[in-house]
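Enquirer: Here is a sequence together with a model predicted from it:
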Amino acid sequence: MATAARTPNMSAQEWEARQQLAACYRIFDHLGWSELIYNHITLRVPGENDAFLINPFGLGYHEVTASNLVKIDIDGHVLDGSPYPVNRAGFTQHSVFHRHLPDAHCIIHTHTTAGMAVSACAEGLRPISFYAAAFIGHIAYHDFEGVTIRPEEGERLIAHLGDRRVMMLRNHGTLVMAPSLTEAFLKQWLLQRACEIQVAAGAAGTPVDIPPEVIAVHQRDLAEVQLPVGPGVPDFQSMIRLIDRTDSSWRN
């Protein structure tokens, strides 16, 4: 596995993005959100609208470092001479959103057990918890069409997403996007918690839906409980401190 540091022709902004994304992969692995060598978190390279960073296909999330992330263009072509391939099924989906949504700087796709379980239910995410209440009215749904390698599915993905930035891929998993990696991370954490609670509540008894008027108040007031440093920033920094206690090799 490559462990080289920043190359002379790499901008400071790209290296910072690489370290942030590598940390995110390690955090996902720590939280049990990885899926062998599959799934993706992609991040646009700052200042380069058509350049993105993605995990090297063939490595687990616990092996990702800042230097072995692969830099690709909007069509998935390698730009940095990386010896690693890119998972076509993963980036076909991500490239559609990166191409058509200027605010989709970071995109997260997972196959967690709870996320896949909820995506496989006809009712989707139900308004039964503190966390789920934040998403009600803000989740798009897209029916399963098989492994995502056909470009023509992109038109339907965009149409089904609309103006929302969280999607349940039915029978498949979850998709989250945001203008920053930290915000995308926080959305993913909240969505994962909502899905876990729904699965547990269904096993425990009969879940009770939160009334729409309470959901409206909840969503209105959520901004009041965040630190003024940007969505997800303190949460992500806390997780970095946690993973650094055992392994900081992601920084290389």
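Expert: Received the coordinates, thanks.
Enquirer: contacts, neighbours, all on C-alpha from now
Expert: Will do.
Enquirer: residue contacts, the closest residue in space to Trp33 that isn't next to it in sequence?
Expert: Distances taken as Cα to Cα, 6 or more residues apart in numbering place Thr112 nearest to Trp33, at 5.7 Å, with adjacent residues excluded. Neighbour list for Thr112: 33-35, 173, 192 [criterion: Cα atoms under 8 Å, 6 or more residues apart in numbering].
Enquirer: where exactly do the helices run in this protein?
Expert: Assigned by DSSP state H, the helices in the chain fall at 12-31, 88-100, 113-119, 130-133, 153-161, 181-204, 212-221, 233-244.
Enquirer: Export these to a markdown table and append columns for distance to Asp73 and mean neighbour count.
Expert: As requested, the helices of the chain are arranged in a markdown table below (distance: least, Cα to Cα, whole Å; neighbours: other Cα atoms under 10 Å):
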| stretch | distance to Asp73 | mean neighbour count |
| --- | --- | --- |
| helix 12-31 | 14 | 20 |
| helix 88-100 | 9 | 19 |
| helix 113-119 | 29 | 22 |
| helix 130-133 | 35 | 20 |
| helix 153-161 | 17 | 15 |
| helix 181-204 | 18 | 19 |
| helix 212-221 | 36 | 13 |
| helix 233-244 | 27 | 15 |
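Enquirer: and the comparison structure, right after this:
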Amino acid sequence: MFKLEQKSLKNLVSACEWEVRVNLAACYRMVSIMGWDDLIHTHISAKIPNTEHYLVNAYGWGFDEVTASSLVKVDLDGNVIGDNMSDINPAGFTIHSAVHEARPDVMCVLHLHTNETATVASQKCGLLPYSQYSMFSLNSLSYHSYEGLAVDEDERLTLQNDLGSHNHMLLINHGALTVGPTIGDAFMRMYDLQRACEIQIMMQSTGQQIIKVNQSILDDVARQQKAVNLGKTGGVLTWPSILRRVHKKDASFAS
């Protein structure tokens, strides 16, 4: 009962799908390493290129246990594709399917329940321009009000409308969500948002007056990001180092 069994799918899926599986499993493991996971709850999903199929964690597997082969392939309605006997959390996939449906530009959707993002999301002031990390999120940040356990189909539309074309979202009384054209991009956007929330709470805890970054600089950061990254986020350059870090800690993620 304590051993999780999963046959290797490496030679049973396309090379493209296997690459996505390995990268997504690494993302789950890295979220666990960072201490951002929530037992078997929350999810990271990724679209398999040139298909309408998506990968998500099997319900009941901890983030530190996820492997490339354990990920479950589903369609946009959450129906399991293939002979994988594992189930997914349908309530959890509601959020992901809504985003994937509305944002064809998005490959990966990362949704977490960290203390810091839930705290800042639920402050009336929201995320404030208190640190350089907040600069990376504020130019593409939206908010979504709490509507319950995300099991109602009606919430899909409000979530889609609230996200719009933004890449970062704070879910009030709930947590955070980021999206990206690659798994690495979605991870780095969450990294920046998480750090911004951590720093904001730490600054607020001092009880001292905090110096805000003015709007003109905030606006210019967006321009600077485009100039430096040529339209790409930091995930492209950072992700290989994350893969190496996860591999050194436990190479089983790639099985």
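Expert: Looks like it came in fine. Owing to the predicted nature of the structure, the values given are computational and were not obtained by experimental measurement.
Enquirer: what's the TM-score here?
Expert: Scored against TM-score structural alignment, normalised by the length of structure 1, the superposed chains reach a TM-score of 0.94; 251 aligned residues with a Cα RMSD of 1.7 Å.
Enquirer: Just give me the match in structure 2 for the residue nearest to Trp33 of structure 1.
Expert: Counting by TM-score structural alignment, Thr112 of structure 1 lines up with Thr114 in structure 2.
Enquirer: so how far is Leu237 of structure 2 from that match?
Expert: 25 Å (Cα to Cα, to the nearest Å).
Enquirer: got the contact list for the residue nearest to the spatial centre of structure 1?
Expert: Central residue of structure 1 (Cα atoms, centre = their mean): Ile108, 1.7 Å from the mean position. Ile108 of structure 1 makes contact with 40-42, 175-177, 184-185, 188, according to Cα under 8 Å, 6+ apart.
Enquirer: How about the contacts made by the spatially closest residue to it that is not a sequence neighbour?
Expert: Once flanking residues are discounted, Ile108 of structure 1 sits nearest to Ile41: 4.5 Å by Cα to Cα, 6+ apart. With contact set as Cα under 8 Å, 6+ apart, Ile41 of structure 1 has these partners: 21, 25, 54-55, 106-109.
Enquirer: lining up the residues you listed with structure 2, which overlap?
Expert: Mapping the contacts of Ile41 of structure 1 onto structure 2 (both residues aligned by TM-score structural alignment, their matches' Cα atoms under 8 Å) leaves 21, 25, 54-55, 106-109 still in contact.
Enquirer: could the contacts of Ile41 of structure 1 go into a markdown table alongside distance to Pro83 of structure 1?
Expert: Below are the contacts of Ile41 of structure 1 laid out as a markdown table (distance: Cα to Cα, whole Å):
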| residue | distance to Pro83 of structure 1 |
| --- | --- |
| Leu21 | 19 |
| Tyr25 | 19 |
| Ile54 | 13 |
| Asn55 | 12 |
| Cys106 | 23 |
| Ile107 | 23 |
| Ile108 | 23 |
| His109 | 23 |
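Enquirer: So which of those residues is the closest to Asp163 of structure 1?
Expert: For these, the minimum distance to Asp163 of structure 1 (Cα to Cα) is 15.1 Å, reached by Ile107.
Enquirer: What's the local residue count around the closest one?
Expert: 27 (other Cα atoms under 10 Å).
Enquirer: ok, now Lys7 of structure 2?
Expert: Lys7 of structure 2 has 9 neighbours, counted by other Cα under 10 Å.
Enquirer: got it, and the one 5 residues further on?
Expert: Applying other Cα under 10 Å, we find 10 other residues in the vicinity of Leu12 of structure 2.
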